[in-house]
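**Student:** I'll drop the sequence and a predicted model, then ask my questions.
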Amino acid sequence: MAIINRTPDSFYDAGRTFDLDAAVDASLAAVADGADWLDIGGQPFAPGTPLTTEEEADRIIPLIQEVRRQSGTIISADTFNPEVAELSIKAGANAINDTSGLSDQEMAAVIAATDAHFIITHSLAPPRTPWPEPTYQDVVGEVRDFLSRKIDEAIGLGVPEKQIIIDPGHDLNKNTLHSLELTRRLEQIASLGFPVLASVSNKDFIGETLGKARDERVEGSLAAAVICLMKGARILRMHNIAPAASALHLTEAVLGWRKPLSLHHNMKRRGIRVRAVP
């Protein structure tokens, strides 16, 4: 899953894709680099002044429409606003990525009326609100319990089970030790039986662990993504798509989920060179 932000204040890209043309170009480039999915957002979850529905929609709806016109790739709208979610689905989005963890029950009604997938993310604070020094007795157990409750809530509000995806929310109202523990024990989140999304790319837990600035975290992000894949994640939300695709495709091949693109090394038999996997 490639991250495309139409925001001037995104923590990583710092507004490089705020312009519509730049966002369209980045989206299509990500697909060319190996992304299977584009996550398009117009408002961060991080503390700040909330956008109006109109402001957020103006940022992401034209982008969703244009990408959908040019590509058949999966598109999700990264939004916690039910009205923006509804507009996004009508514009061509296949999923809603709600980083607020179903803080507004109207979101469930929007999803239930469509066949769009619904990503439920663990967080403690309301969107755009600070939550200093979060504490947990057992971060993995508490995140798992939260997601289990939210799954039941969504289903009770009419969202089909098959449309639900879960995200433990690395770094969202969590410190570095919490995010490392979630990564180490991610299989306990996957044991809930729903597809797991891991959003680890260039996060602060990687920077603090390695002592790296935001533009120096690619290698750490790849390591975290591979660990999450091995621990049960099935969607990896990443910034640097080309290296991420290579790292994850190689991991999938090791696990037997993906065939090599070609076979030449030590494969020559009776004068015939095998050029591609059947």
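**Tutor:** Looks like it came in fine.
**Student:** C-alpha only now, for contacts and for neighbours.
**Tutor:** Noted.
**Student:** Show the contacting residues for the most centrally placed residue in the chain.
**Tutor:** Geometric centre of the chain, nearest residue: residue 237, 3.5 Å, by CA atoms, centre = their mean. By CA atoms under 8 Å, 6 or more residues apart in numbering, the residues touching residue 237 are 1, 2, 3, 197, 198, 199, 200, 201.
**Student:** Same check on residue 97?
**Tutor:** Going by CA under 8 Å, 6+ apart, the list of residues near residue 97 reads 39, 76, 77, 78, 79, 80, 118, 119, 120, 121.
**Student:** From these, pick the one nearest residue 94.
**Tutor:** residue 76 (5.7 Å; CA to CA).
**Student:** burial measure for the nearest residue to residue 74 once chain neighbours are set aside, as a count.
**Tutor:** Distances taken as CA to CA, 6 or more residues apart in numbering place residue 37 nearest to residue 74, at 4.6 Å, with adjacent residues excluded. Using other CA atoms under 10 Å, the number of residues around residue 37 comes to 21.
**Student:** Against residue 106, how distant is residue 37?
**Tutor:** In this view, residue 37 and residue 106 are 25 Å apart by CA to CA, to the nearest Å.
**Student:** Same question for residue 150.
**Tutor:** Distance of residue 150 to residue 106, given as CA to CA: 14 Å.
**Student:** one step back: now neighbour count, distance to residue 29 and secondary structure too, for the contacts of residue 237, in CSV please.
**Tutor:** Shown next, in CSV, are the contacts of residue 237 (neighbours: other CA atoms under 10 Å; distance: CA to CA, whole Å; DSSP: H, G, I helix; E, B strand; the rest coil):
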residue, neighbour count, distance to residue 29, secondary structure
1, 25, 13, coil
2, 25, 10, strand
3, 23, 12, strand
197, 24, 22, strand
198, 26, 22, strand
199, 25, 20, strand
200, 25, 21, coil
201, 28, 18, coil
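**Student:** Touching stretch 134-150 from outside, list them.
**Tutor:** Contacts with stretch 134-150, where a contact means CA under 8 Å, 6+ apart, come from 101-102, 120-122, 166, 168, 173-175, 178, 181-182, 185-186, 188-189, 192.
**Student:** Comparison target below:
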Amino acid sequence: MRILSVSNRGALKKLMQDINVDPYGVKIMLPKAQSYLLKINSLSNISANILKQEMLSLGGDAALSADALTGRVKKTGCLVMGNLSQFTRLRYKLNKQPFGLSKLAQDLNLTLKNYQKASFQLKAGRYRLNLGNRSYIMGIVNVTPDSFSGDGLYKLTNLRTCELTNYIVDYAEGMVRDGADIIDVGGESSRPGAKPVSLKDEISRVIPVIKSLAKKINIPISVDTCKPEVARASLDNGASLVNDISGLRDIKMAKIVSRYKAGVVIMHMLGCPRSMQKTPKYNSLVDDIIAYLESAVRKAEELGVSRESIIIDPGIGFGKTLEHNLEILKRLEEFKSLGKPILIGASRKSFIGKILHAEPDNRLFGTVASCVTACANGANIVRVHDVKAVKEALKVADSIKR
């Protein structure tokens, strides 16, 4: 006798088939074997108590604040416990209830549907990426003189402009040969304390590279920028995806992404690069980041960005302490509730350096460990400097997981 550690629907189905369960029985019992703990941040006492009673009637439960039961507070957080079968029946019960519980039933249904989504077709310009069968890799090409990781290719000032562009393009082509699925070109450092780069300088750095690279590779090119003008120029010259660390705070960026039918990475950042690491604080880390991303995604879709073109990024290292970064990676599966592909950029980040007491160029093993953990916990894409090493590690990890 043993307790099984299985939550994947496919693995559960295979276990039942292995002991020759009737196909109809498999269909009925699969939802009973999938258990979830669902958090509702704020619910009125009346709604919460009805929810608890309905879940108890189905064999599940809901944990509420003790003060909600005595009426000392008007609202409470709620942890709802049950299997998929119970949640499905709960939905029908709540649909008949007043006090906003029918809306809660719709939200519950959407959250579970999002969380269970195992694959995505990402639309990015002329490209379609089928995310879900394996982990995808975004190779980092920093066309800057001051990247935190030490790989800023623009520091090679002894080269003439055309030679520098050719060198950078060759570097990116090497990443493609090593297995990169996307190339991300950036012309402005986002390291903590970084000073802004002028529009003219950023365009002069990234456009020659993107224009030349687009003629040589057949995978999506992403531009890492928060300036709408840079995004537009990049999309005009061969890019098909925008990696916006500011999370589409500028509505002009969303409109450009929509107009070009480009893909977009919406990232969470607390503050701006110059100030983001000055004592970052959250009320509730994951709750706050998910709320921010949910709002940004909704705004993007309202402005015309295709829902199939959006990737979310919780922003490792952008206004986060060491403990924050570790908690995000540990709880990454919770971000699946938003129903979007997840990108993680942990490569050579300072939290790895703090753990290993290592400089950026000695953080490869820590980067690999972070990427494998991220993909095991729900990430679809990892953004990295060292493509070959991460590619090989994830190929093995994907084989084990899938």
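**Tutor:** Everything's here; your move. It should be emphasised that the depicted structure is a prediction, and the values quoted were computed from it without experimental measurement.
**Student:** Got a TM-score for the pair?
**Tutor:** Put the two chains on top of each other and the TM-score (TM-score structural alignment, normalised by the length of structure 1) is 0.89; 256 aligned residues with a CA RMSD of 1.4 Å.
**Student:** one step back: from the contacts of residue 97 of structure 1, which land in strands?
**Tutor:** Here DSSP state E is the test, and those give 39, 76, 77, 78, 118, 119, 120, 121 as lying in strands.
**Student:** quick one: contacts for the residue lying closest to residue 83 of structure 2 once chain neighbours are set aside?
**Tutor:** Leaving aside its sequence neighbours, residue 83 of structure 2 sits nearest to residue 35 (CA to CA, 6+ apart; 3.9 Å). When contacts are counted by CA under 8 Å, 6+ apart, residue 35 of structure 2 touches 7, 81, 82, 83, 84.
**Student:** rewinding a little: with neighbour numbers in mind, choose between residue 150 and residue 106 of structure 1.
**Tutor:** residue 150 (19 against 14).
**Student:** Kindly confirm my reading that the more buried one forms part of a helix.
**Tutor:** Yes. Counting by DSSP: H, G, I helix; E, B strand; the rest coil, residue 150 of structure 1 is located in a helix.
**Student:** And it? What does it align with in structure 2?
**Tutor:** Under the alignment defined by TM-score structural alignment, residue 150 of structure 1 corresponds to residue 296 in structure 2.
**Student:** Would you mind pulling up the elements that whichever strand or helix holds residue 373 of structure 2 packs against?
**Tutor:** Element membership for residue 373 of structure 2, per DSSP states H and E: helix 364-376. Helices and strands touching helix 364-376 of structure 2, by 3 or more CA pairs under 8 Å, 6 or more residues apart in numbering; DSSP states H and E, are helix 322-330, helix 350-356, strand 381-384, helix 387-401.
**Student:** what stretch of structure 1 does it fall on?
**Tutor:** So helix 364-376 of structure 2 sits over residues 218-230 in structure 1, by TM-score structural alignment.
**Student:** Just the buried residues of the contacts of residue 35 of structure 2.
**Tutor:** 81, 82, 83, 84 (16 or more other CA atoms under 10 Å).
**Student:** which residues touch the last one?
**Tutor:** For residue 84 of structure 2, the residues meeting the contact criterion (CA under 8 Å, 6+ apart) are 31, 32, 33, 34, 35, 36.
**Student:** Could I get the contacting residues of the aligned residue in structure 1 for residue 262 of structure 2?
**Tutor:** Under the alignment (TM-score structural alignment), residue 262 of structure 2 maps onto residue 116 of structure 1. By CA under 8 Å, 6+ apart, residue 116 of structure 1 lies in contact with 89, 93, 94, 95, 96, 163.
**Student:** and if you look at residue 17 of structure 1?
**Tutor:** Contacts of residue 17 of structure 1 (CA under 8 Å, 6+ apart): 4, 5, 6, 7, 23, 26.
**Student:** Highest neighbour count among those?
**Tutor:** That'd be residue 5 among the contacts of residue 17 of structure 1, by other CA under 10 Å, with 29 neighbours.
**Student:** Structure 2: which residue goes with that residue?
**Tutor:** Taking TM-score structural alignment, the alignment pairs residue 5 of structure 1 with residue 142 from structure 2.
**Student:** quick one: its match and residue 150 touch, right?
**Tutor:** No. Counting by CA atoms under 8 Å, residue 142 of structure 2 does not reach residue 150; the two are 9.5 Å apart.
**Student:** Using the three-state scheme, assign residue 54 of structure 1.
**Tutor:** Following three-state DSSP, the label given to residue 54 of structure 1 is helix.
**Student:** do residue 146 of structure 1 as well
**Tutor:** Residue 146 of structure 1 is classified as helix under three-state DSSP.
**Student:** post-alignment, the one helix or strand residue 258 of structure 2 maps to versus structure 1, mean distance?
**Tutor:** Secondary structure from DSSP H and E places residue 258 of structure 2 in helix 251-260. On superposition with structure 1, the mean distance recorded for helix 251-260 of structure 2 (mean CA distance after the TM-score superposition for structure 1) is 0.7 Å.
**Student:** can you pull the buried residues of that helix?
**Tutor:** Within helix 251-260 of structure 2, the residues that count as buried by 16+ other CA under 10 Å are 253, 254, 255, 256, 257, 258, 260.
**Student:** Would you check which pair of the contacts of residue 35 of structure 2 lies furthest apart?
**Tutor:** Spanning the widest gap among the contacts of residue 35 of structure 2 are 7 and 81, at 15.0 Å by CA to CA.
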